[in-house]
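Peer 1: the following block contains a protein sequence and its predicted model.
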Amino acid sequence: MKVTRGLSPITIILAAGCFATAVSMGVRSTMGIYLDPISVDLGISTGSFGLAIAIQNLIWGLGQPIAGAISDRYGSARVLVAGGVLYILGLLVAGAAQTTAGITIGLGFLTGLGLAGLSFAVILASVGRLVEESRRTAALATTTAFGSLGQFFLIPVTQNLISEFGWRKSLFLGIALIAIATLSVRPLRSQHPETSSQQTTTTSRETLRLALNYRSYVLLLVGFSVCGFHVTFIGLHLPKYLEDVGQTTRIAALALATIGLFNIGGTMAIGWLGTRYSNTKLLAILYGIRGIVFACMVAIPMTAEVALVSSAVIGLVWLSTVPLTSAIVLKQFGPEHAGILFGFVFLSHQIGAFIGSYGAGLYRDAYGSYSGYWWLASILGIGAAVVHLFIDEGPYQSTSAPKPGLSSKLWKARRTIGASVSTVITMIGLGIWSYIRIGEGEILVAHQQAAIICVLHMPFGPLG
């Protein structure tokens, strides 16, 4: 690869990865502000639009392991280009849609396939392979942060374009930017000299089998599915929720942009912290903060100031989970088969995203409010924080070491056990409180609390 004089190879790699991420995720983040104009123009329900985006997330997730495996074998650039072409095609189909089916095919299936190729799994795997280990977490954090930079700039611009020219014409901005990003991914095609010279010791299938039988990797998938639930629920439904509680369309769009702005600082800070402190403990803190903030979104009366401050805090922990999760996978199994391993990690993310986007739409259509879903997001955040305390971020060991005794295990896990017990007690107390309150004649309260009770009775829940 020829390198421009004065620029290091890492600089060029990061520039290409950051720009592609900024455009891909920036355009994706604007989907929430299309909910109202598309629903009104085509006469479709919130649930129908939510289903289209849920399908997008599911296709995106299912396609990422395949895209990752192909990039591991044939190079990332080809996969990124194919993803960009499909992404553009999806937006073109959506722009010409006249029915729910057109939106589902365009924004659902085709855009989902495009995101599978031109998205985090392939871009981060490529950057992870091309950057040495000592700088890997910071490089992954920088690349992730640019996804939020795209969100910060594109959401208000797209909102203005929709107001001035309509939602159909506004899609051409995303189409043009994705075309440029697709043409700029060539630096991500190369192998790092150190990794390219190594002999392949295991196949992708063998590595995947080891990973799926490794408890810490599986727990990482479970935790990251909660991230998908949170990010897509908020990205798609936050504008509508804020309008439901009396805020203007401008505040709703500004709230999403604020999330993107503050996530830049949050993700960069996590990149620095991730090289110095335990990544799993940092993830537990991030998910715990999310759980608290989401509870505050419904517990505190909503004003413009509360909306923007809450969005700022959410922004700090928004995509900060991505570089930490990716770094843990690389620590556990190395960069050799990062594409397919990242693909399954992001598949779990998109399964959570499907539930977060489609479920929230159904819930609002049924109850006229998102309040119960905010409580569900809060409970899942606390649960994910506990899960990450059980994850070992060290390299995978194929030979099992002598197992410590039960008393030793209990002593080492005393903080985790205490956190789990306190969480269960809190959730049970919340459930009892809900049972007592229901029946007092407050129908809206009853609906909200009924959702909490359903969560408490889910399989593996404290009352399940």
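Peer 2: Happy to help now that I have it.
Peer 1: contacts and neighbour counts: CA atoms only from here.
Peer 2: Noted.
Peer 1: starting at the chain centroid, how far to stretch 54-74?
Peer 2: In terms of C-alpha atoms, centre = their mean, to the nearest Å, the centre of stretch 54-74 is set 14 Å apart from its chain centre.
Peer 1: kindly apply the preceding question to stretch 138-151 instead.
Peer 2: 13 Å.
Peer 1: same question for stretch 370-386.
Peer 2: For stretch 370-386, the distance to the chain centre is 15 Å (C-alpha atoms, centre = their mean).
Peer 1: one more: stretch 138-158?
Peer 2: Distance of stretch 138-158 from the chain centroid (C-alpha atoms, centre = their mean) equals 13 Å.
Peer 1: which stretches in the stretch 351-464 of the chain count as helices?
Peer 2: Per DSSP state H, counting those that start in this stretch, the stretch 351-464 of the chain carries helices over the ranges 371-388, 406-412, 414-437, 443-456.
Peer 1: helices or strands next to the shortest one in the packing?
Peer 2: Right, the one you point to is helix 406-412. Under the contact definition 3 or more C-alpha pairs under 8 Å, 6 or more residues apart in numbering; DSSP states H and E, helix 406-412 sits against no other helix or strand.
Peer 1: buried stuff in it?
Peer 2: Residues of helix 406-412 include none that count as buried (16 or more other C-alpha atoms under 10 Å).
Peer 1: ok, second structure coming up, stack it against the first:
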Amino acid sequence: MKSSRLFHPAWVVAAVAFVALVGAAGFRATPSVLLHPLHAEFGWPLATISAAVSVNLLLYGLTAPFAAALMERFGIRRVVTGALLLVAAGSGLTVFMTASWQLIACWGVLVGLGTGSMALAFVATVTGRWFVKRRGLVTGVLTAGGAAGQLVFLPVLANLVQSYNWKVAALVVAAAALLVVPLVVFFLREHPADLGLPLYGGTEVVRPQPAAGGPGAASRALSGLRTGVRSRAFWLLAGGFAICGATTNGLVGTHFIPAAHDHGVAETTAAGLLALVGLFDIVGTIASGWLTDRVDSRVLLAAYYGLRGLSLLVLPSLFADTTGPTMLVFIVFYGLDWVATVPPTVALCREYFGDRGPVVFGWVFASHQIGAAIAATGAGFVRDRLGEYTLAWYVAGALAIGAAVLSLMLKRREPEPVPVEPEPAVATAPRAWRLRPSDG
């Protein structure tokens, strides 16, 4: 027991989860790099290609709450292994496509289901099962796994597309997902109680309730949704997170490289800038996790969304054929703020919904991806119609400021009243007994 306290296995599980998230994140970097190559090879409009990205983003979000429930019923290891295989299949099969519907099937459906099964609900499940102390910090580190994947893959994929073609880049993503599978199979444990240990920071071994005989994964997910929709806090969190998705994955993550290319910036240079966003996102998200353990999460969300909105309103004036210092300042700032919203949002779901927090957060995250899907398609439509992205940046900036207002509307949850036990019957019996002599 002493050695387990020196190095708790929770850190091994967190490390494997981080690597799995990095492996799945390879595809998250792919769409922005391949938009123009696919347009050039097949002649598909950017709006059509963006629609495939939107399907991916939508399924990525809608799968999350069901994946969280599946992890409760069948275990983290099985679900994550299957998810990685779906990502590999979806990315690898794109090299055989000849029509746009096949792009939607591979990019949208297969990869959307796979990455959605390892979305942020996966992070909430791991931290909820394994950590009491440092939960906010670990949430930040795991969330940064997606940013690390973007950092690792984006410049590599851009150079592969430039040196070879987009098919090589797609196959590299498939291979990366497959390489993570053995780590998950051999090292991703289900629960500390399986090892006879308490959660990290806990004092007692807590046995998880067996899922067998209980409701199915779909019922668990839908039950979490029913719990959420009856709460005002859910709608405020979901509304803010939908705007978060629109202003990150949907707009900047998908359209920053094409927008920079419109202003004469080489795609490899733009990919490098977006990779820097990923680099600073790691720092920002870990710092946000640290702050979440110490500062009111409502205040953090309002600050993150408000500052993001202001930066997006400035962005259209920063695009030029050369990368100036002001653009680098934007990249650093936006990277620090990219998914810094996740740790406080997870913490608030746990505060408002208790043990159902991971599943409810899955639905909050679904709203994130709905917002991302709308923004991905909408920005592509704006670009096709107006020939530029300026309107999209301004709308996103205004929405982000609105999300800051929604965050400030969240009320602190009142603690549950402590039930007062009734006075034991034995305390009143002697008084009644003492009265009897005087009666007679």
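Peer 2: Sure thing, it's come through. Worth saying up front: this structure is predicted, and the values here are computed from it rather than measured.
Peer 1: tm score of chain vs chain?
Peer 2: Overlay of the two chains. TM-score (TM-score structural alignment, normalised by the length of structure 2): 0.84; 395 aligned residues with a C-alpha RMSD of 2.4 Å.
Peer 1: quick test: name the residue nearest the centre of structure 2.
Peer 2: Leu120 (3.6 Å; C-alpha atoms, centre = their mean).
Peer 1: returning to what we had before: reformat the helices of the stretch 351-464 of structure 1 as TSV; add distance to Leu308 of structure 1.
Peer 2: Rendered in TSV, the data for the helices of the stretch 351-464 of structure 1 read as follows (distance: least, C-alpha to C-alpha, whole Å):
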stretch	distance to Leu308 of structure 1
helix 371-388	17
helix 406-412	41
helix 414-437	28
helix 443-456	24
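Peer 1: of all those, which one is nearest Gln332 of structure 1?
Peer 2: When the helices of the stretch 351-464 of structure 1 are compared by C-alpha to C-alpha, helix 371-388 sits nearest Gln332 of structure 1, at 14.7 Å.
Peer 1: what's that closest one in contact with?
Peer 2: 219-220, 222-223, 226, 229-230, 280-281, 283-295, 297-298, 360, 363, 416, 419-420, 423, 447-449, 451-452, 455 (C-alpha atoms under 8 Å, 6 or more residues apart in numbering).
Peer 1: rewinding a little: highest mean neighbour count out of the helices of the stretch 351-464 of structure 1?
Peer 2: Comparing the helices of the stretch 351-464 of structure 1 by mean neighbour count (mean count of other C-alpha atoms under 10 Å), helix 371-388 ranks first with a mean of 24.
Peer 1: what range in structure 2 matches that helix?
Peer 2: Mapped onto structure 2 using TM-score structural alignment, helix 371-388 of structure 1 spans residues 390-407.
Peer 1: enumerate every residue touching Thr248 of structure 1.
Peer 2: Thr248 of structure 1 makes contacts with Leu242, as judged by C-alpha under 8 Å, 6+ apart.
Peer 1: same check on the one 3 residues further on?
Peer 2: For Ile251 of structure 1, the contacting residues are 242, 304, 307-308, taking C-alpha under 8 Å, 6+ apart as the criterion.
Peer 1: the residue nearest to the centre of structure 2 reaches Trp363, doesn't it?
Peer 2: No: the criterion here is C-alpha atoms under 8 Å, and Leu120 of structure 2 misses it with Trp363 at 10.5 Å.
Peer 1: what do those two both touch?
Peer 2: Common neighbours of Leu120 of structure 2 and Trp363, counting by C-alpha under 8 Å, 6+ apart, are Ala64.
Peer 1: if we can go back for a sec, distance of the residue nearest to the centre of structure 2 relative to Ala403 of structure 2?
Peer 2: According to C-alpha to C-alpha, to the nearest Å, Leu120 of structure 2 and Ala403 of structure 2 sit 20 Å apart.
Peer 1: kindly report the same for Leu58 of structure 2.
Peer 2: Distance from Leu58 of structure 2 to Ala403 of structure 2, by C-alpha to C-alpha: 20 Å.
Peer 1: same check, this time on Gly145 of structure 2
Peer 2: Applying C-alpha to C-alpha to Gly145 of structure 2 and Ala403 of structure 2 gives a distance of 24 Å.
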